[in-house]
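Chemist: Okay, predicted coordinates and the sequence, questions at the end:
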Amino acid sequence: MSSTYLYSEELKSIIDSFYTKIKHPYLQKYIEDPQIDADQAVILYMMLKEKKVDQAYISQCILTTILVQAALDTHEQVSVDELQNETNRKKRQLKVLAGDYYSSLYYSVLSKVDDVTLIKVLAKSIQEINESKMNVYKNKIKKIQAGFDDVRTIDTSLLRNIANMLQMSEWKNVIEEFFFLKRLLKERFLWLDKGMKGSLVDMLLYEVSETDKNTEYRGQLLARFDRHIEVTKDKLLHISKDWVVNATFLQKRVHELLVENKYEHWVMEEG
């Protein structure tokens, strides 16, 4: 975890409680624990601290949000391909059960919180995320270009809707641009380093002409990735100039993302 995240023992305690809560000896024998998106937890923590809500609410809100995210992420990892191997079939079944288990944990936490508004916000977010995932999947099957809006919804709906609930609309643009930059950098790195094609790679390939696809499309695709990265990065840095309270965090984290995903390295190498 980056040094950016080490400033708060309070947040670390909440994350530790998440891993304690999801522990299940049988599941752990076959599947890995879900990984928290630390940026999601930190940004939610910063919003709640800025709003000056009490510690109990901070803990419950973050814990339920990352449990929801864990359930969504785990269900997304379930393969739809036909599996011949019995061990792999068992792992797939357990991933479905694990996602359901994490969902039940978040319902359990929510049942102890007298906050109907938060329950509605999380339910709305889950619906939006699942609808956008279906759009991306459907368009991929039909070979139709999906929209970036669906990717943004998948990555940010939980935080955007909580920002709305807290009446902190100024955070929404930051959240959208930050997580879009993070997705762009991660998918670019995985494509260059491991040949993995994520949702954005598929989308950007639709912008490459058929002629280029049949010859050398690597340069065309990289150029499109880099254009989106530079535009999004510039938007975030511009926002940070007027966002005095959290400017340092935002600028530092953007720099860390560029380093983590070897963006400067690849740009220099390709250049």
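Modeler: Perfect, I can see it now. Numbers count the residues shown, from 1 in each chain.
Chemist: rest of the way, CA atoms for contacts and neighbours
Modeler: Will do.
Chemist: Would you map the helices across the stretch 51-200 of the chain?
Modeler: In order along the chain, the stretch 51-200 of the chain carries the following helices (DSSP state H, counting those that start in this stretch): 55-76, 86-111, 116-142, 148-165, 170-194, 199-205.
Chemist: Could you dump those into CSV and include distance to residue 252?
Modeler: Putting the helices of the stretch 51-200 of the chain into CSV (distance: least, C-alpha to C-alpha, whole Å) gives the following:
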stretch, distance to residue 252
helix 55-76, 23
helix 86-111, 32
helix 116-142, 28
helix 148-165, 20
helix 170-194, 12
helix 199-205, 25
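Chemist: wait, which of those helices is closest to residue 230?
Modeler: Between residue 230 and these, the shortest gap by C-alpha to C-alpha is with helix 170-194, which sits at 8.9 Å.
Chemist: hmm, back to that, as TSV, the helices of the stretch 51-200 of the chain with mean neighbour count would be great.
Modeler: Compiled in TSV, these are given as follows (neighbours: other C-alpha atoms under 10 Å):
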stretch	mean neighbour count
helix 55-76	20
helix 86-111	17
helix 116-142	16
helix 148-165	20
helix 170-194	18
helix 199-205	18
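Chemist: Compare those helices and give me the one nearest residue 221.
Modeler: That would be helix 199-205 among the helices of the stretch 51-200 of the chain, by C-alpha to C-alpha, at 6.5 Å.
Chemist: Second structure follows, compare the two:
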Amino acid sequence: MFQQKIDGLDNALSYVRKRANYPYLKENLAQLASIDTEVLISYELINKHSHTNKELNHIMCALLLIKQALDIHESVTEGNLTSEKMRKQRQLTVLAGDFYSGLYYRELAMLEKPQLIEIFAEAIAGINQARANSYQALQAGKFKIENLILAESYIHQHLARYFGESTEYINVIKTAMTLARLKGNKNNVIDVKIEAKNLWIQFLETELTKQLNKIKNGELSDRLKNHLTALIQPKHEGELIIL
């Protein structure tokens, strides 16, 4: 399992787990989990610009929980359900997504930074549109990698711009997060319908290699750069971090 004991990442994750803890959902739904690449990018980006542990914890918690909420809503099945048990499961899944959406807003509200709430809201709308576009395109037998990139990394892109990060930095994180998703073997509707998935993975590996070579020294921590270098390797699939 992905381990980091060097700094405040464990403390930030402990805070997220405490805030997300709801026994009924734990008993009836799969555990919350994020891909290690997403967690590390989130932490490194926020930690780089946070002035206090409180600020770090609240933004990190909001970011990971809203991504969970969006992923949960994306996983909800469509069409007719054949049993009452399946209908209840779908209803519970939707409610779980709504619950974590509410938590993300509460975390940001505690910081009293309205601009952050606006940034998240705009990005969430963009992600929902990108996922709808992806689904429609796949139904028509087409796939645009741009839609998946937006769906996976739009909040992080917005947050990076808010913090004043460079275009090169933003290119790295959006490519890395999309690559990590494709390598993570998700079973959501969008992922299972993507044709020539391995070719897209190879394309993103090549792009990320180029982008890492372009970025300035010091923009990425050694830990993050080493992690992304490993992500490029063909057999690297990433790990899940339980939230």
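Modeler: Arrived safely, thanks for sending. Because the structure is predicted, anything quoted here is derived from the model rather than measured.
Chemist: now what about the TM-score between them?
Modeler: Their TM-score after superposition, calculated using TM-score structural alignment, normalised by the length of structure 2, is reported as 0.84; 235 aligned residues with a C-alpha RMSD of 2.6 Å.
Chemist: quick one on the thing from earlier: of the helices of the stretch 51-200 of structure 1, give the one that comes closest to residue 232 of structure 1.
Modeler: Within the helices of the stretch 51-200 of structure 1, the stretch nearest residue 232 of structure 1 is helix 170-194; the backing value is 6.0 Å (C-alpha to C-alpha).
Chemist: Which strands and helices lie in contact with that closest one?
Modeler: Contact analysis of helix 170-194 of structure 1 by 3 or more C-alpha pairs under 8 Å, 6 or more residues apart in numbering; DSSP states H and E lists helix 148-165, helix 199-205, helix 218-241, helix 247-260 as its packing neighbours.
Chemist: tell me the angle of the first one relative to helix 55-76?
Modeler: If I follow you right, that is helix 148-165 of structure 1. For helix 148-165 of structure 1 against helix 55-76, the angle by axes from the mean of the first three to the mean of the last three C-alpha atoms, to 10 degrees is 160 degrees.
Chemist: which part of structure 2 lines up with helix 148-165 of structure 1?
Modeler: Under TM-score structural alignment, helix 148-165 of structure 1 corresponds to residues 145-162 of structure 2.
Chemist: which residues are contacting the matching stretch?
Modeler: Among residues not part of stretch 145-162 of structure 2, those counted as contacts by C-alpha atoms under 8 Å, 6 or more residues apart in numbering are 42, 45, 63, 119-120, 123-124, 126-128, 130-131, 133-134, 170, 173-175, 177-178, 181, 200.
Chemist: How about stretch 195-202 of structure 2?
Modeler: Around stretch 195-202 of structure 2, the neighbours that count as contacts under C-alpha under 8 Å, 6+ apart are 143, 145, 179, 182-183, 234.
Chemist: Can you lay out the helices and strands packed on helix 170-194 of structure 1 as CSV showing distance to residue 269 of structure 1?
Modeler: As requested, those are exported to CSV (distance: least, C-alpha to C-alpha, whole Å):
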stretch, distance to residue 269 of structure 1
helix 148-165, 28
helix 199-205, 20
helix 218-241, 12
helix 247-260, 14
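Chemist: out of those, nearest to residue 54 of structure 1?
Modeler: Evaluated with C-alpha to C-alpha, those place helix 148-165 nearest to residue 54 of structure 1, the distance being 15.9 Å.
Chemist: how much does the closest one stray from structure 2?
Modeler: Once the two structures are superposed, the average separation between helix 148-165 of structure 1 and the matching residues of structure 2 is 0.6 Å (mean C-alpha distance after the TM-score superposition for structure 1).
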